[in-house]
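> got a sequence here, can you build the structure:
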Amino acid sequence: MGAARGTELRLLLFAVALTWCALLLVDADALQRIDSSVLTYGASFTAVMAVAHFAVRRWAPHADPLILPSTALLNGIGLVMIHRIDLGLAEQAAEKGKQYSAVAGQQVLWTVVGVALFVGVLGFVRDHRVLTRYGHLAGLAGIVAIVLPAVLPASMSEVNGAKVWIKIGAASIQPGEFAKLMLIVFAATSLVAKRDLFRVAGRKVLGVELPRARDLGPIVLAALGCVAVLAFEKELGAALLFFGIVLVMIYLATERAIWVFAGLLIFVVGCVLAYFLFNHVRQRVANWMDPLATYDRPGGGYQIAQGLFGLGTGGLGGTGLGNGRPDIVPEANTDFITASIGEELGFLGLAAVLMLYLLIALRGMRHALAVRDSFGKLLGGGLAFTVVMQIFVVVGGVTKLIPETGITAPFLSKGGSSLLANYILVALLLRISDAARKPATEPVKAMRAPLADAGTVLVQRPPVPPPPR
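Presented below is the predicted three-dimensional model:
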């Protein structure tokens, strides 16, 4: 325990020191002076990371020592880039005689709230298996969170053409970020409770043994319903993310590759239907195929083209922090923040950032496989895959590997909803890793409710004897 927490502390100090150096370097290059706001950002970031470390030390002493430092470094790099883009946008506004309000301070505030939620999850969820009590409630809440923006008027839910927000005055929240966590809990609870039925019950269709509709139906209907609503809300990236998460969790539960192929077939059919049904899908595909052909059109390929120009300018080693022009890319501090990183830190810097995501996902998946209960395996696997899937969708859209989707990079992009939801995700991963790394000889506290982890026990049904002749 002591060695793991010592390693975590040293790595956290490295992440905080790197963030401090990057903040000072940005001001030195862009302003030729150190602004007092940087000192506030750095001090606040240091304090909240110290709180996060002591929370892990107190409530998850056996947790993985690499996940929190990797998260902190991603959060720090995101804060640095948001501050860098603030300086560029402020310069543009000054040239036009306008004022610009920096958003890096808001990101620091959201980091404080995110770490508070992180600490709350670690403090109150002492055993991840307790979430099985609320699996179906979480599923219902997740569906409501996704549907609610669709039924609200555009003035309360639409931003840049996507109806995925809830806006009340100056405050806004994107409920889909929290819905993905709730639906993962629901899927893990349902799949564990009926995993054996998916393997043996049902009928054969084209040589494939299918589970009964009443067993798999709730999960499939929830997934397809969420995807349909998100497509209506013009949030294609979230639709792809939800579909991929559910598909992988079904595969993890059943260990049958047929579900992957069936899911990919459904995905291809859905993409073709969406192309013919929705104008915004056709526009995204046109921008993806040739962004320069739609460069000057409203909603065209200007953003993608500018992001590619920035990546090309950065090359292998980047222009250096404070020496690029990431601020000329639309939504540079949200959807296209990875293009900003690629411009100023180059391919090597962007690759290092992606390795941090991969490290979080690999460590999360490793502990998901090592944990002793089936619910923890599915929950951890789903959470770890979410990190990989989301950053793939983000970077794939920025680099023109796939059509641009408009979702944010976890911990990097500006935005409170994403930051809060992903700190909860990391807290759950640490809780699962704590259970996986806890010595088997250490006594386990009995849970108050004896049925709390009933959903994690697989009961093999006895074979049915053949009828008498």
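> going by C-alpha atoms from here, please, whenever you check contacts or count neighbours.
Fine.
> quick check, residue 295 in a helix?
No: with DSSP: H, G, I helix; E, B strand; the rest coil as the criterion, residue 295 is assigned coil and is not in a helix.
> pretty sure it contacts residue 302?
Yes: checked against CA atoms under 8 Å, the pair residue 295 and residue 302 is within contact range at 4.6 Å.
> ok, the two, which is more surrounded?
For the pair residue 295 and residue 302, the greater number of neighbours falls to residue 302 (20 against 17), based on other CA atoms under 10 Å.
> let me see the contact set for the nearest residue to residue 415 once chain neighbours are set aside.
Nearest in space to residue 415, with sequence neighbours left out and distances taken as CA to CA, 6 or more residues apart in numbering, is residue 107 at 6.9 Å. With contacts defined as CA atoms under 8 Å, 6 or more residues apart in numbering, residue 107 is in contact with 79, 414, 415, 416.
> buried stuff in the host helix or strand of residue 107?
Per DSSP states H and E: residue 107 is located in helix 104-124. If you call a residue buried by 16 or more other CA atoms under 10 Å, then helix 104-124 has these buried ones: 104-105, 107-108, 110-119, 121-123.
> can you check stretch 17-25 too?
17, 19, 20, 22, 23, 24, 25.
> count the residues that sit near the residue lying closest to the fifth one once chain neighbours are set aside.
On the basis of CA to CA, 6+ apart, the spatially nearest residue to residue 23 that is not a chain neighbour turns out to be residue 80, at 5.6 Å. Neighbouring residues of residue 80 were enumerated by other CA under 10 Å; the total is 27.
> the structure of the following sequence is requested for comparison with the preceding one:
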Amino acid sequence: MTDAVTTDQPIKKPLRVTEIVLIVMAVAIGSGAYMLSGLGMDQALDAHYWVQLGVMFALAIIFHIVLRLRAPFSDQYILPLALTLNGLGLAMIHRLDLVPPGEGLANNQLLWTALSLVISMAIVWFIVDYRNMRRFTYVWLLASAILLILPFLPFIGVEIYGARIWVNLGIGSFQPGEVAKLTLAIFFASYLSANRDLILLAGKKLGPLTFPRLQDLGPLVVAWLVAMGVLIFQRDLGSAVLFFGLFMAMIYLATSRLSWLVLGVGAAGVGAVIAASLFPHVQARIDGWLNAFDMDMIYAEHGSHQVVQGLFGLASGGLFGSGLGEGRPDMVFAANSDMIIASFGEELGLVGLTAILLVFFVLITRIMRIGLSARDAFGKLLAAGLGCAMAIQIFVVVGGVLRVIPLTGLTTPFMAAGGSSLLSNWMIMGLVLLISHTANRPMQAGPMVNASGFGAGASGPGRPVEAGERS
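So this is what the prediction gives:
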């Protein structure tokens, strides 16, 4: 336990020079890729390109100003990293739009980007203290349930490609499950931070492992039922894997007990056997994974054609790729959404795709670091859990494209076409930046947090006094 830092001087806010420099680089990378993709398709650089550059740069600068004013001690790398990925995604979607007849999704994606960034800024501006969210534990669970039920409601629920995970908003479709990922993470963080001691101390020792009591298995059962419900009723294998993986990551982070992982793997195994045995859509995914190159499977209605085309595209890209606008990623179904990783692999090659994955790696690392530095249990679990969720999502997406695991249909964060995914991930960035600000700002005085971070918070008398607040 360390002593509090006491000072009577107002805390000087950092200038965030690193962030502004990296923002310029991030916008330059995204806009440069946007222009190169058009030039590769023999398109002139008209006003459309400059509008895209202006919108992205203006939004980035406004976000930077919001952080300077409301969260000056937040991590300076999160925003530039997310902007880089978002910009590259816009470039690839635009490049695929240029193939006749073209879906015209780039403008829609730019509008969703603007909306998502505005909502993320609003989270940073209006949420005074993210720790207040832990007071509404079961409200977040109820919100998650409502979001997952929405696609089944008459008139607004929509089934696309055999999965019922969308709702019709009149101006387009939206996937509520993407936002449910965030509300479930808040629920798990709130519940586990409040009940950690009970879960950790009680239990029965069996060999080297200490297993929880039956009455403490409630969260695991809830997570398993949510995952199975999504898999059975919504036919969404990717979201089922993500939701259950999110819970298992957070329960392990909260307790550090391998017994929870053992129970989770067992529950997942039981669910996989049940799903593969009883539900044809799950069996089709497994067959397409195991027998991808069988001719009968390639030409089957729900076969492996998409995966095989993606693998051929990656192979044709080689080490350095064909160049933006020079390949044929449009031959792969859902090249701008589920298979956008294959599109980048074909045109940027192994080197370019590795660079993109390294950006994801750095972003996830920064989020996990924020979780480690948070002064309260709720912030630790929420940030680290969201970081783990993104890591799981990237593994599932890339693993499916490379045929390491069955293709699930999850979207690549920030890059894939789709407003709901973009919105949920920018909302996550807003929360992560708030947690980072609270963790990094100097303390004037106040209660201490124990070494593990699960203890007294830094609120109340220990809140720092910032410049301009003293009378």
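> residue 73 of the second structure -> the first structure?
With TM-score structural alignment as the criterion, the equivalent of residue 73 of the second structure in the first structure is residue 62.
> helix/strand/coil for that match?
With three-state DSSP as the basis, the three-state label of residue 62 of the first structure is coil.
> cool, and residue 375 of the second structure?
On the three-state scheme (three-state DSSP), residue 375 of the second structure is labelled coil.
> is it true that it touches residue 457?
Yes: counting by CA under 8 Å, a contact exists between residue 375 of the second structure and residue 457, whose distance comes to 6.1 Å.
> quick revisit: ok, now which ones touch the match of residue 73 of the second structure?
With contacts defined as CA under 8 Å, 6+ apart, the neighbours of residue 62 of the first structure are 1, 4, 433, 434, 435, 437, 438.
> one more time with 6 Å, if that's ok
Applying CA atoms under 6 Å, 6 or more residues apart in numbering, we find residue 62 of the first structure in contact with 1, 434, 437, 438.
> separate out the buried members of these.
In the contacts of residue 62 of the first structure, burial by neighbour count holds for 434, 437, 438, counting by 16+ other CA under 10 Å.
> what residue in the second structure is paired with the last one?
Right, residue 438 of the first structure. Under the alignment (TM-score structural alignment), residue 438 of the first structure maps onto residue 441 of the second structure.
> which residues touch its match?
Residue 441 of the second structure is in contact with residue 73, counting by CA under 6 Å, 6+ apart.
> from residue 157 of the second structure, how far off is it?
Here residue 441 of the second structure is placed at a distance of 44 Å from residue 157 of the second structure (CA to CA, to the nearest Å).
> helices of the stretch 151-300 of the first structure, start to end?
Applying DSSP state H, counting those that start in this stretch to the stretch 151-300 of the first structure gives helices spanning 154-157, 176-193, 195-200, 213-232, 236-254, 258-277, 279-289.
> which one, of those helices, ends up nearest to residue 33 of the first structure?
helix 176-193 (37.6 Å; CA to CA).
> circling back to that earlier point, can I get the buried residues of stretch 17-25 of the first structure in JSON lines including distance to residue 47 of the first structure and secondary structure?
Shown next, in JSON lines, are the buried residues of stretch 17-25 of the first structure (distance: CA to CA, whole Å; DSSP: H, G, I helix; E, B strand; the rest coil):
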{"residue": "17", "distance to residue 47 of the first structure": "12", "secondary structure": "helix"}
{"residue": "19", "distance to residue 47 of the first structure": "13", "secondary structure": "helix"}
{"residue": "20", "distance to residue 47 of the first structure": "13", "secondary structure": "helix"}
{"residue": "22", "distance to residue 47 of the first structure": "17", "secondary structure": "helix"}
{"residue": "23", "distance to residue 47 of the first structure": "16", "secondary structure": "helix"}
{"residue": "24", "distance to residue 47 of the first structure": "18", "secondary structure": "helix"}
{"residue": "25", "distance to residue 47 of the first structure": "21", "secondary structure": "helix"}
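> residue 266 of the first structure: which of those is nearest?
So of the buried residues of stretch 17-25 of the first structure, ranked by how close each gets to residue 266 of the first structure (CA to CA), first place is residue 19, at 43.4 Å.
> what does the closest one correspond to in the second structure?
The criterion is TM-score structural alignment: under it, residue 19 of the first structure has residue 30 as its aligned partner in the second structure.
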